Structure formats: structure tokens, C-alpha cells
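Asks: here's my sequence, what's the structure:
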Amino acid sequence: MAHVVADKAKILARVNRIKGQLEAFSKAVDSGQDCYQVLQLLASCRGAMNGLMSEVVENHIREHIVEAENKKAASESGEDLIEIMRSFLK
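Replies: Reported below is the predicted structural model:
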């Protein structure tokens, strides 16, 4: 996944922000914060993860399907992506 390496700094920055959001969620639970605030933090964590997944999937589609060397390679990458998305969406 050369696109992951090319966007490494950008992806790692997003991962670090997600770590911060998860830490805030953990602290909110530990300190007994109001249920609404805890749920809001959890929703923001989920949104951040979904955004990261969306970006990585988009880059994967562009590099391995749209710009594939041939139709067979594109098809194989598409099938791999379908399998990954099924597990992600469970």
C-alpha cells in the first residue's frame, strides 16, 4: 500500500488525534462525567475513525483499482476491499 506510505505523516497525525479523543473519552468515563458528554465524546471517536477509514479506502481504490495495471489486478483489489469492508461494517 504505497499510498499509505506516501500519506504516512497525514495518516499518523489523524491517528494521534484519535488517540487524544479516546483519551478524553476514557477520562470522561473515569471521572464520572455526564452521560451526554460521554456519548458525545464516543460519537466523535467513531466519526474520526470512520473518516480515517474513508480516506484510506479512497486512496486504496484510486491506487489499486482505478490505476491498476490490468483488469485482473483491479478485480483482485476490489474483492480484497469488499472483504475488508464487510469486517469493518459488522
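
Asks: alpha carbons only for contacts and neighbour counts from here, please
Replies: Fine.

Asks: what sits against Leu42?
Replies: 22, 25 (C-alpha atoms under 8 Å, 6 or more residues apart in numbering).

Asks: may I ask which helix or strand encompasses it?
Replies: Assigned by DSSP states H and E, Leu42 belongs to helix 35-61.

Asks: report the buried residues of that helix.
Replies: By 16 or more other C-alpha atoms under 10 Å, the buried positions in helix 35-61 come out as 38, 41-42, 44-45, 48, 52, 56, 59-61.

Asks: I'd like the structure of this one too, to check against the first:
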Amino acid sequence: MTTNSPADHSTCSCHEPDVHGYNENKAKYLARLKRIEGQTRGIHRMIDEDQYCIDILTQVSAVTSALENVALALLQDHISHCVTGAATEGGDAADEKIAEAMKAIQKMVKS
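Replies: Predicted coordinates for the structure are as follows:
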């Protein structure tokens, strides 16, 4: 089984529909993303109001950091839930989930 198609990512190794590593923390993630959305709207407003460049850049940096923190937390949840579950199963499932996690880490490091 490969993990290249979107359908393969719909569930983790537990094989239960709609059960992902982040489910336990879903409300926290949604609240964090709502705050980030508000910060992003604030940046839009700052530009619209011709505010000072450095102040805008400071806010952009804060949003970037907040998104990186969300990404790291999601990655941790994925490793703790999906990768660990696949490792318990062993075989190709474990190899595929580890490779998938490594690709995600590589994307995060490059960005």
C-alpha cells in the first residue's frame, strides 16, 4: 500500500474513519487558528492604514511563528498517534508512515 493518494491520508494506522492524531486537541487547534486568522486580518488592516513597515513585519513574524508552532504540534500528534500505531503494526505500514513523517519534516525545514 502506498501513501501517495489523498484517500490514503484520510485515516491513520488505526484504520478508524476520521480519527487523526490531532483529534484529541482539535478544539485547541481551531482556537489557535482563529487567533492566527485574526492576526492576519490585523496585518491586512495595518497595510490598509499605511502603518510603519517594521510594525507590520513584526506582526508577520508573529503569525509565521504561530503557524510554525501549530505545524510542530500537528507533527508531534501525527508521530505520537499515526506513526506509533504504524510502528506497532510493523512492516510496510511502519516504513510508509515514517517516510511520510520525514517528508513532512523536510518540507517544514525548507520553508
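
Asks: if I line the two up, what does Leu57 of structure 2 land on in structure 1?
Replies: Matched by TM-score structural alignment, Leu57 of structure 2 corresponds to Leu39 in structure 1.

Asks: how about His78 of structure 2?
Replies: Using TM-score structural alignment, His78 of structure 2 pairs with His60 in structure 1.

Asks: its match contacts Met1, correct?
Replies: Yes. Assessed by C-alpha atoms under 8 Å, His60 of structure 1 is found in contact with Met1 at 7.4 Å.

Asks: closest one of the buried residues of helix 35-61 of structure 1 to Gly20 of structure 1?
Replies: Nearest to Gly20 of structure 1, judged by C-alpha to C-alpha, of the buried residues of helix 35-61 of structure 1 is Cys45 at 9.3 Å.

Asks: quick one: map Lys28 of structure 2 onto structure 1.
Replies: Aligned by TM-score structural alignment, Lys28 of structure 2 pairs with Lys10 of structure 1.

Asks: excluding its backbone neighbours, what's nearest Cys12 of structure 2?
Replies: With C-alpha to C-alpha, 6 or more residues apart in numbering as the criterion, Cys12 of structure 2 has its nearest non-adjacent residue at 5.0 Å, and that residue is Cys82.

Asks: neighbours around that neighbour, how many?
Replies: Neighbour count for Cys82 of structure 2, taken as other C-alpha atoms under 10 Å: 26.
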